Structures are given as C-alpha cells and as structure tokens.
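[1] Below are the sequence and a predicted model; questions follow.
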Amino acid sequence: MSEHYFAPAPGAAHRPGSVDLVLPDVHLRLDTDSGVFSPGKVDLGTRVLLESVPAPPASGRLLDLGCGYGPVALALASRAPGAQVLGVDVNGRAVDLAAHNARTAGLDNAAFLRIDADGSAADPGAPAAGSEQGPFDALWSNPPIRIGKTALHALLTTWLARLSPGASAHLVVQRNLGADSLHRWLNEQGWPTERAASRAGYRVLRADRP
C-alpha cells in the first residue's frame, strides 16, 4: 500500500471496500479501494486529528491537504456546512473516491481536485481547478510523511503559503516519523507552531500564518 498511495495512478488491482468514520458529531460510511492510503480502516492518525482539533471556521474556504478517500475533508464539510471545503491529493483514484463519498453523503460543500507535486491542478479543466490557489481559512492534514523530508517540506511550503493571514493549519504526524523535527522546521521557516495535542504516539501540530 505505502508504495502506491502517493502515486498519481496507482497500479494496484481494484479491491473495493468501505469503512465507517464514527465521531461524536459525524458518522460517515466511506467507500475505499486498494492503492489509496489506509483502505481497510480510518487511519489512527486521522482519528486523532479529527478528535483533537477545535471546530473549523463556520464559513470561508477550508483545505484538506492529502485528502485520500475523504475522511478529513468530509468531516470538515459536515462540521462547517456554511464553508466550502477543498480536498487535494496527487492520487487520482483517491480523489475519485472522495468525490463519490461526498455525493453519497450529500455533502455538496466539498470538492476534490487531483494535484501535481508542485501544488497545481493536474487537470486544469476540472471543476475545482483554480480554487487550489486559496486563500484558505483553515488547513487540516494527515500529511504524506513517507514521501520524504525534502518533498514534504516543499509540499507544506506551497500550501501553508495559501492560508489567509491569521489562519491555522493542524497537522497530525506520528512521533517516531519525525513529528518533533517537523515542529522545529515549521518554527524555523517562520510558521509559529505549537503542539496542540498528543495521543497514541501522534502529535497534532498547530502552525499559524503570521
């Protein structure tokens, strides 16, 4: 799975499935498939993020960076029905699943877009193309740590810059996969960062746009 989920076009044979995202305020059944991140269950880091962060802004534009099949973006859309949510991912199979899951859940305030590594729309003709430029009033992400530190830093540099002044990003990162070093790097890059939560080996980092 890990060698496929950040590929633009996963080569894994399709193995459709479904998972339940059950939170105190959100209950969604999400269709999944092979070749996407954590197809067999909602990833623990994602759960830690969704159970730890404060409520999103009630309106404005919200971003899920690395949306997978959509659990974070659709939780945002459920919690903030007056906001417009954009989920982005390099993985076309994941983006298609996320859009399908939004339609199934009746969450028409969520849109999804496949992006290239540089953060631009992979399909300039897609309905959401152009909206990836922001600005965004909040960013939530279980970022793809396994793409490597250089690529991860480039990804975060691109997308954090698209936050509105004063907006916050909440990122969940496993402690033994570099959460503390990422915390230091964010501060060094001029993004004031604090540990907002810590649970089950994960850190939730809050980085603020000055």
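    Received, thanks. Numbers count the residues shown, from 1 in each chain.
[2] Could you use CA atoms for every contact and neighbour count after this?
    Will do.
[3] need the contact list for the residue nearest to T46 when sequence neighbours are not counted.
    Once flanking residues are discounted, T46 sits nearest to N142: 6.1 Å by C-alpha to C-alpha, 6 or more residues apart in numbering. Each residue near N142 by C-alpha atoms under 8 Å, 6 or more residues apart in numbering is listed here: G45, T46, L49, L65, G66, L171, V172, V173.
[4] Who are the packing partners of the strand or helix carrying the last one?
    I take that to be V173. Here V173 sits within strand 163-174, counting by DSSP states H and E. For strand 163-174, the packing partners by 3 or more C-alpha pairs under 8 Å, 6 or more residues apart in numbering; DSSP states H and E come out as helix 44-52, strand 136-141, strand 202-208.
[5] how about the longest one: buried residues?
    Translated: helix 44-52. Buried residues in helix 44-52, counted by 16 or more other C-alpha atoms under 10 Å: L44, G45, T46, R47, V48, L49, L50, S52.
[6] Pick out the most distant pair among those.
    L44 and S52 (12.1 Å; C-alpha to C-alpha).
[7] how many other residues sit next to L113?
    Neighbours of L113 under the rule other C-alpha atoms under 10 Å: 30.
[8] Looks like it contacts Q133 (just checking).
    No - the pair L113 / Q133 is not scored as a contact, 11.7 Å apart, by C-alpha atoms under 8 Å.
[9] OK, contacts around the nearest residue to S38 once chain neighbours are set aside?
    In space, and not counting its chain neighbours, S38 is closest to M1: 7.8 Å by C-alpha to C-alpha, 6+ apart. Contact analysis of M1 by C-alpha under 8 Å, 6+ apart lists S34, G35, V36, F37, S38.
[10] Next one for the comparison:
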Amino acid sequence: MNASSSTRASARHADRRAHAADGEQYFNAAPTSADVRRTLTVTLRGREQRVQVSNGVFSGNRVDLGTSVLLRGAPEPPETGRFLDVGCGWGPITLALAEASPNAQVVAVDVNERALELTSANAKANGCGNVTVLAADAVPSDLTFDLIWSNPPIRIGKDALHELLMTWLPRLNAGGGAYLVVQKNLGADSLIPWLDETLGDDFTVSKYASSKGYRIIEVLRR
C-alpha cells in the first residue's frame, strides 16, 4: 500500500469511528440510545479543556479526525464578530472559537437535542459565556455571521448536505468567511466547484488546506 492509499484508508477508518458510538445516526433530532455521559480532557487549538460526551452524538468519545484537521488548519478567527458552528455535536469547534475570541459571540447549532445539551453544558463548564446554543430551526431568519466553521454531516446525503450549506453560507456578512472540513473521498473536491457556481459572484470558494485525507474549504463573501 502506498502512502496515499494508507492515508485514505486511515481517513475512512477514522470516519467510521466518528459515527455515534452506539451506531445510532448522530443527525437524529431525538436520540433513542441511553445518554451515558463521560468526561474527557481534550486539546482544542492548543488549549486543554474538560468536556462531557455521550452516545447518540457525532464522535461521542473523542475529537474526530476531521474536526482536528479543521482546528489545526483554519486561520485564527477575528477578535470580535458573530461566529457560527454548524452541526456542533458536543461542541469542540464551538469551544475552540469561544476560547480564541472571547469578545465574539459564538452561535452553535445542531438538530440533535443531546448534542445541544452537551455543547451548552461544556460551554458553561469551561467558562465560555459568549456561546449561544440553538436548535437549527430556532435561529432567527435575519441573523447573519462574520465567520462560519463546520465539520458538516456528510452522511445525511448529497441533497440534504447541499440544502444545509445553502441555508447557512448565504448568511455570511460581506467580508466574512467560512471554513468547512470535508473528507476528500466523500466528495470534497466536487463540492468546491458546486459551491462556487451555486453561491454566485458575491462569493469565492477554494481549497484552503489539505491534511490526512481531508480538505478545508474556504468560502469568502466579497
């Protein structure tokens, strides 16, 4: 096996392990699995934090590889503004943004009720008072954002993923940017031109970075 094949195999294995630990789909609104809380110590963009995780949410036992790639590879967020984490899970991206930019407002959204509970609890436990946690359908329609970070739920299917992205990316303010981490073998390279065409002339879309079989996609609004 060559190095490229080994990287792809490792990424596939990591992606499988990142699903809800009990096999339940992590994008269910109301998980039916037992809510078994566990405490982990994780490092998010160089900051050590203690968090609660559980069954029935995305990567419910660690920081998954794609999120790690995003947290290591995305540029430093602005000091102020309104930020969005789409598909927050138990909150690693939310916590990283809140800690990096304590004067910014960080909005965390998910469809999974347990994920929202965990993100809220983890933000409070780590002193992140600048975090607002909302169900995706509870976000005011006129709320816009200066920065979006996301490890989007690719497993919901292409059509649903496209709908999800076109719900949130057009909410970027002028001069704002989004950073999405997507596994290469799950369509990252085809997603870039689709976003570029669909979002239109007010946006530029490009590959920002690559690592461990993942792409970080940059979306900038003029």
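    In hand now; what should we look at? Here the structure is a predicted model, which means the values were calculated and not measured.
[11] Now the TM-score, please.
    TM-score of the superposed chains, computed with TM-score structural alignment, normalised by the length of the first structure, equals 0.90; 198 aligned residues with a C-alpha RMSD of 1.4 Å.
[12] that older thread, filter the contacts of M1 of the first structure down to the buried ones.
    Buried among the contacts of M1 of the first structure (16+ other C-alpha under 10 Å): S34, G35, V36, F37, S38.
[13] Grab the nearest non-local neighbour of the aligned residue in the second structure for V172 of the first structure.
    V172 of the first structure maps onto V181 in the second structure, with residues paired by TM-score structural alignment. Among residues not flanking V181 of the second structure along the chain, I216 sits closest, at 4.5 Å (C-alpha to C-alpha, 6+ apart).
[14] In this structure that neighbour contacts K184, no?
    No - using C-alpha under 8 Å, I216 of the second structure makes no contact with K184, being 9.6 Å away.
[15] Just want to know which of those two has more residues nearby.
    Using other C-alpha under 10 Å, the more surrounded residue of I216 of the second structure and K184 is I216, with 26 against 20.
[16] What is the aligned counterpart of that one in the first structure?
    Using TM-score structural alignment, I216 of the second structure sits opposite V204 in the first structure.
[17] For the contacts of N142 of the first structure, give me a markdown table that also has distance to R93 of the first structure.
    Formatted as a markdown table, these follow (distance: C-alpha to C-alpha, whole Å):
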| residue | distance to R93 of the first structure |
| --- | --- |
| G45 | 21 |
| T46 | 19 |
| L49 | 23 |
| L65 | 15 |
| G66 | 12 |
| L171 | 23 |
| V172 | 23 |
| V173 | 23 |
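[18] where do the helices sit along the second structure?
    Under the criterion DSSP state H, the second structure contains helices at 3-17, 65-73, 92-100, 113-125, 158-168, 188-199.
[19] Check the gap between the equivalent of G89 of the second structure over in the first structure and P210 of the first structure for me.
    Aligned by TM-score structural alignment, G89 of the second structure pairs with G68 of the first structure. According to C-alpha to C-alpha, to the nearest Å, G68 of the first structure and P210 of the first structure sit 28 Å apart.
[20] next one: L107 of the first structure
    For L107 of the first structure relative to P210 of the first structure (C-alpha to C-alpha), the value is 31 Å.
[21] contacting residues around L44 of the second structure?
    Per C-alpha under 8 Å, 6+ apart, neighbours of L44 of the second structure: S68, L71, P92, L95, A96.
[22] So which of these is the closest to N112 of the second structure?
    P92 (15.1 Å).
[23] For the closest one, list the residues it contacts.
    L44, V63, T67.
[24] I'd like the residues you listed as a markdown table, with distance to L161 of the second structure appended.
    Formatted as a markdown table, the contacts of P92 of the second structure follow (distance: C-alpha to C-alpha, whole Å):
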| residue | distance to L161 of the second structure |
| --- | --- |
| L44 | 26 |
| V63 | 22 |
| T67 | 17 |
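[25] Can you tell me what R184 of the first structure aligns to in the second structure?
    Aligned partner of R184 of the first structure by TM-score structural alignment: P193.
[26] same question, A102 of the first structure
    For A102 of the first structure, the residue aligned by TM-score structural alignment is A123.
[27] Excluding chain neighbours, give the residue nearest to E24 of the second structure in space.
    Nearest one to E24 of the second structure, counting by C-alpha to C-alpha, 6+ apart, is G56 at 5.8 Å.
[28] isn't the one you found right next to Y26, touching?
    Yes - using C-alpha under 8 Å, G56 of the second structure is in contact with Y26, at 5.5 Å.
[29] counterpart of stretch 150-160 of the first structure in the second structure, which residues?
    Using TM-score structural alignment, stretch 150-160 of the first structure pairs with 159-169 in the second structure.
[30] What is the neighbour count of T204 of the second structure?
    17.
[31] and what of D25 of the first structure?
    D25 of the first structure has 9 nearby residues by other C-alpha under 10 Å.
[32] counterpart of it in the second structure?
    In the second structure, D25 of the first structure lands on G46 (TM-score structural alignment).
[33] and the gap between its match and L220 of the second structure?
    For G46 of the second structure, the distance to L220 of the second structure - C-alpha to C-alpha - is 26 Å.
[34] With L143 of the second structure instead?
    18 Å.
[35] Can you give me every residue that contacts the closest residue to N101 of the first structure other than its chain neighbours?
    Counting by C-alpha to C-alpha, 6+ apart, N101 of the first structure lies nearest to L30, which is 5.8 Å off, once chain neighbours are set aside. Listed by C-alpha under 8 Å, 6+ apart, the contact set of L30 of the first structure reads S18, V19, D20, L21, Y69, G70, P71, N101.
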